[in-house]
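Peer 1: 3D model of this:
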Amino acid sequence: MTRDDPLTVADVARLAQARLPKELWDYVAGGSGAETTLAANRAALDEVAVLPRVLAGVAAPDPGTRLLGSASSLPLAVAPMAYQRLLHPDGELATAEAAEAAGVPFVVSTLASVTVEEVVKTGATTWFQLYWLRAPGVVEDLVARAEDAGCEALVVTVDVPVMGRRLRDVRNSFVLPDDVVAAHLTGGGDGTASRAHAREAGTSAIAAHTAAAFAPGLGWSDLEWLRDRTSLPLVLKGILDPRDAVRAAGCGVDAVVVSNHGGRQLDGAAPSIAAVPSVVAALAGQAAVYLDSGIRTGTDILRALASGADGVLVGRPVLYGLAADGAPGAGRVLSLLAEEFRDAMTLAGCADVAAVRELSTVRTVRA
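Peer 2: Down below sits the predicted model:
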């Protein structure tokens, strides 16, 4: 990939789709059910219209900020995404390298195909994403590994009691190849991990694996236990209802991620951007608010912050870059988003991220 090739994330996505087998493209790009929430994420972002300020004297905006206390060159972190070695042999190491070069945090998944210890060695500011697992002691072990490796935050995903019914994967009888594993879950000895590699017609092997591995009964008491267990900043990912955001803050959570899991869990859930203003209002500064699901341009980042978010998590676009060209491809995506965000800041009359969050928005309905 050269600088003259892709000019937008959409361009990178087309490159990725051309290079991936259909079942892999479907796994990355697809959503759950009829994919109504997947589509709604994009439509709702497009309905957020920003009221730019003028005569602001802004020539060179500063997009830098702090996320959970760490400096970041953008109000952006790379979202947790599983099994990245499906898309490139370097997997999470390549995307972490791209995040480090871009100066933004990288969130490594419980289901990463590379261990957290290896990811931290890239030098990226690393957060660890935690799924709650059935196996006794494994959650505590993962927390300890994240702390010992030098992770700077824990991100607990709370919207996956079970995996949403992702029909593209079911129709493709999707299965992991033998050389791609959940690197943090290989020592269980109970055969659970092998389910991700067992093809059965009309089923998703990844869904079968998560059904066996994940604890569906995660509750507030578990979160309280975790808050007492670790001194790391704690983030809850998968919040849409402001009542849950307020309860999370009461449990000592440092940030919430307003997210519908990129349209991959409850089909029919609200678009993430639509939930941001009410969550921000309910929290009233008790915890930071980040947006996940649907960010594809620098203008989308501007929209998210103008709607009240403190930052965004970006997922699929980085995977598109990884599939297209490894670390350089993922880096190209992040540089495109940075360039677009700086341009949007200038055009909106914003010298810094604080000014972006002071912008007003209106909702438009597109025919």
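Peer 1: Please make it C-alpha for all contacts and neighbour counts, starting now.
Peer 2: Noted.
Peer 1: can you list contacts of whichever strand or helix holds Val280?
Peer 2: For Val280, the host element (DSSP states H and E) is helix 272-283. For helix 272-283, the external contacting residues (Cα atoms under 8 Å, 6 or more residues apart in numbering) are 41, 44-45, 240-243, 245-246, 249, 258-260, 289, 291-293, 304, 307-309.
Peer 1: Might you calculate how far that helix sits from the centre of the chain?
Peer 2: How far helix 272-283 lies from its chain's middle: 17 Å, per Cα atoms, centre = their mean, to the nearest Å.
Peer 1: Can you name the next helix or strand after that helix?
Peer 2: Next helix or strand after helix 272-283 toward the C-terminus (DSSP H and E): strand 288-292.
Peer 1: Go ahead and name everything in contact with that following strand.
Peer 2: The contact list for strand 288-292 (Cα under 8 Å, 6+ apart) reads 79, 254-262, 272-273, 276, 279-280, 304, 308-314.
Peer 1: Find the residue at the geometric middle of the protein.
Peer 2: Closest to where the C-alpha atoms of the chain average out (Cα atoms, centre = their mean) is Ala79, at 2.6 Å.
Peer 1: Surely that residue and Pro317 touch.
Peer 2: No - distance between Ala79 and Pro317: 10.1 Å, which falls outside the contact criterion (Cα atoms under 8 Å).
Peer 1: Identify each buried residue in the helix holding Val280, please.
Peer 2: 272-280, 282-283 (16 or more other Cα atoms under 10 Å).
Peer 1: And for stretch 171-188?
Peer 2: Judged by neighbour count using 16+ other Cα under 10 Å, the buried positions of stretch 171-188 are 172-176, 180-185.
Peer 1: now swap in stretch 239-247 and tell me
Peer 2: Neighbour counts over stretch 239-247 (16+ other Cα under 10 Å) mark 239-240, 242, 244-246 as buried.
Peer 1: Need these in TSV (columns: secondary structure).
Peer 2: What follows is the buried residues of stretch 239-247, written out as TSV (DSSP: H, G, I helix; E, B strand; the rest coil):
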residue	secondary structure
Ile239	strand
Leu240	coil
Pro242	helix
Asp244	helix
Ala245	helix
Val246	helix
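Peer 1: to compare against the first, here's another:
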Amino acid sequence: MPSSWLAALEDEASKVLPAVFFEYFRQGSGDSVASTDAAAAWDRYRLVPRVLNDVRDVDLTGSFLGTPASLPIGVAPTTLQRAADPAGEAAMARACAGSGVPMVLSSNASTPFAEVAATGVRWWLQAYLPEERLLAVPMLEAAVASGAGAIVLTVDTPVVAAKRDGDGPSALTQVPPEWLRVNLGDAADAPKARDLGVRDIAWLRELTGLPVVVKGVLHPEDALRAADAGAAAVWVSNHGGRQLARAASTAGCLPGVVEALGGAVEVYVDGGVRDPMSALSALALGADGIFLGRSPLFALSVGGEDGVRRLFSEYADGLTEALRLAGSADVGDVRGLEVREF
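Peer 2: Model prediction:
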């Protein structure tokens, strides 16, 4: 069971956020089937606990691209964080740095790379590539200069899907224009690439000298293509249900991707993970790391930097209990836990 604080987080955010921003954070695309079903998809899994094991000392240490983190959890890229809290990405970054977890910064962030880096957070840059690739070079070089540890190439957005904005104004029209193009430069108004291919993975590696994580993969064959092209990790994601409106759940797609890759590269997942038990299921199914998107945004809205810190603390407490009850003292051993689907 999630803590009462975690369970109430979205409702509490709805009370403090202007309606247009809450809806923007919460919404999916089209009929919102993919976004609505995301959390319930994890509920289909049941774990078979082991017993007669020493679980006095629990190790929650995770690893992202070979670097330890205090938890096997990170923050996924989201935009408009300054709509959640005036300090925006800087507050999110300070919370991540203080909690020992990585943060992925949206290329459409409203805070300069250098300000995020100054918090000491371990951060990666999420990037969309424009049709004219060279327009992205200044942004990518600036990220490298500011200490980005990886490039997260988002591959599920050849076009931006229509969202459910209802009858109200779009959130993007309610913020200062400069929030939406702080780091983008000439790529700000460029159309997204509709010709993305595996060659772009190698191009990014050569240009930046950084590992490339491919985000937005659901099919095992695409995961293999990405890994064969040199991706350092594959990120199972359906963009929070904000792209293809009836995309399959990440909970359902994760096992196939893990099996196909066979440990060749790290596998991450996001989408619908709202509590420690869902996180434990993801780990048991083979995820090396879990990224949270909406939950950190809502925590930032409710409590600022302290709210995000509390989010990680709640996950640490919940995972510790869940691991003990599952008969494991180490998150690294959870992959061997038997999982059944109902």
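Peer 1: Among the buried residues of helix 272-283 of the first structure, which one lies nearest to Asp159 of the first structure?
Peer 2: Nearest to Asp159 of the first structure among those: Ser272, at 12.8 Å, using Cα to Cα.
Peer 1: Looking at the second structure, name the residue matched to that closest one.
Peer 2: Ser272 of the first structure maps onto Thr250 in the second structure, with residues paired by TM-score structural alignment.
Peer 1: Kindly report the same for Ser293 of the first structure.
Peer 2: Using TM-score structural alignment, Ser293 of the first structure lines up with Gly271 in the second structure.
Peer 1: pretty sure its match is touching Ser237, no?
Peer 2: Yes - taking Cα under 8 Å as the definition, Gly271 of the second structure is a contact partner of Ser237 at 6.4 Å.
Peer 1: show me the contacts for the match of Ser293 of the first structure.
Peer 2: 35, 38-39, 237-241, 249-251, 292-293.
Peer 1: Let's see that with 10 Å instead.
Peer 2: 34-35, 37-39, 41-42, 76, 236-241, 249-251, 290-294 (Cα atoms under 10 Å, 6 or more residues apart in numbering).
Peer 1: Of the residues you listed, which belong to strands?
Peer 2: Under the assignment DSSP state E, the contacts of Gly271 of the second structure contribute 236, 290-292 to strands.
Peer 1: Nearest residue to Cys251 of the first structure in space, please, no chain neighbours.
Peer 2: The shortest distance from Cys251 of the first structure to any non-neighbouring residue, by Cα to Cα, 6 or more residues apart in numbering, is to Glu224 (6.1 Å).
Peer 1: how near is that neighbour to Tyr83 of the first structure?
Peer 2: 29 Å (Cα to Cα, to the nearest Å).
Peer 1: Comparing those two, which shows the higher neighbour count?
Peer 2: The neighbour comparison of Glu224 of the first structure against Tyr83 (other Cα atoms under 10 Å) goes to Tyr83, with 20 against 15.
Peer 1: Tell me which residue of the second structure matches up with the more buried one.
Peer 2: In the second structure, the residue matched to Tyr83 of the first structure (TM-score structural alignment) is Leu80.
Peer 1: again, but for Ala149 of the first structure
Peer 2: So Ala149 of the first structure corresponds to Ser146, using TM-score structural alignment.
Peer 1: just Ala13 of the first structure next, same as before
Peer 2: That one, Ala13 of the first structure, aligns with Glu10 by TM-score structural alignment.
Peer 1: same deal with Glu92 of the first structure?
Peer 2: For Glu92 of the first structure, the residue aligned by TM-score structural alignment is Glu89.
Peer 1: which residues touch its match?
Peer 2: For Glu89 of the second structure, the contacting residues are 77-82, 95, 103, 105-106, 109-113, 115-116, 297, 300, 305, by Cα under 10 Å, 6+ apart.
Peer 1: Could you name the specific helix or strand carrying it?
Peer 2: Counting by DSSP H and E, Glu89 of the second structure is found in helix 88-99.
Peer 1: Mean per-residue distance, that helix versus the first structure.
Peer 2: Once superposed with the first structure, the aligned residues differ from helix 88-99 of the second structure by a mean of 0.6 Å; criterion: mean Cα distance after the TM-score superposition for the first structure.
Peer 1: any idea how far Ala288 of the first structure is from the nearest residue to Arg243 of the first structure once chain neighbours are set aside?
Peer 2: Residue nearest to Arg243 of the first structure in three dimensions, not counting chain neighbours: Ala282, with 7.6 Å by Cα to Cα, 6+ apart. Remark: distance between Ala282 of the first structure and Ala288 of the first structure (Cα to Cα) = 12 Å.
Peer 1: about what we covered before: which residues of the first structure does the helix or strand following the helix holding Glu89 of the second structure align to?
Peer 2: Downstream of helix 88-99 of the second structure, the next assigned helix or strand under DSSP H and E is strand 103-105. Using TM-score structural alignment, the residues of the first structure aligned to strand 103-105 of the second structure are 106-108.
Peer 1: and the gap between the aligned partner of Arg50 of the second structure in the first structure and Glu23 of the first structure?
Peer 2: Aligned against the first structure by TM-score structural alignment, Arg50 of the second structure finds its counterpart in Arg53. According to Cα to Cα, Arg53 of the first structure stands 45 Å off from Glu23 of the first structure.
Peer 1: Who are the contact partners of the residue of the second structure lying at maximal distance from its centre?
Peer 2: Farthest-out residue of the second structure from its mean C-alpha position, per Cα atoms, centre = their mean: Leu52, at 35.0 Å. Residues in contact with Leu52 of the second structure (Cα under 10 Å, 6+ apart) are 327-328.
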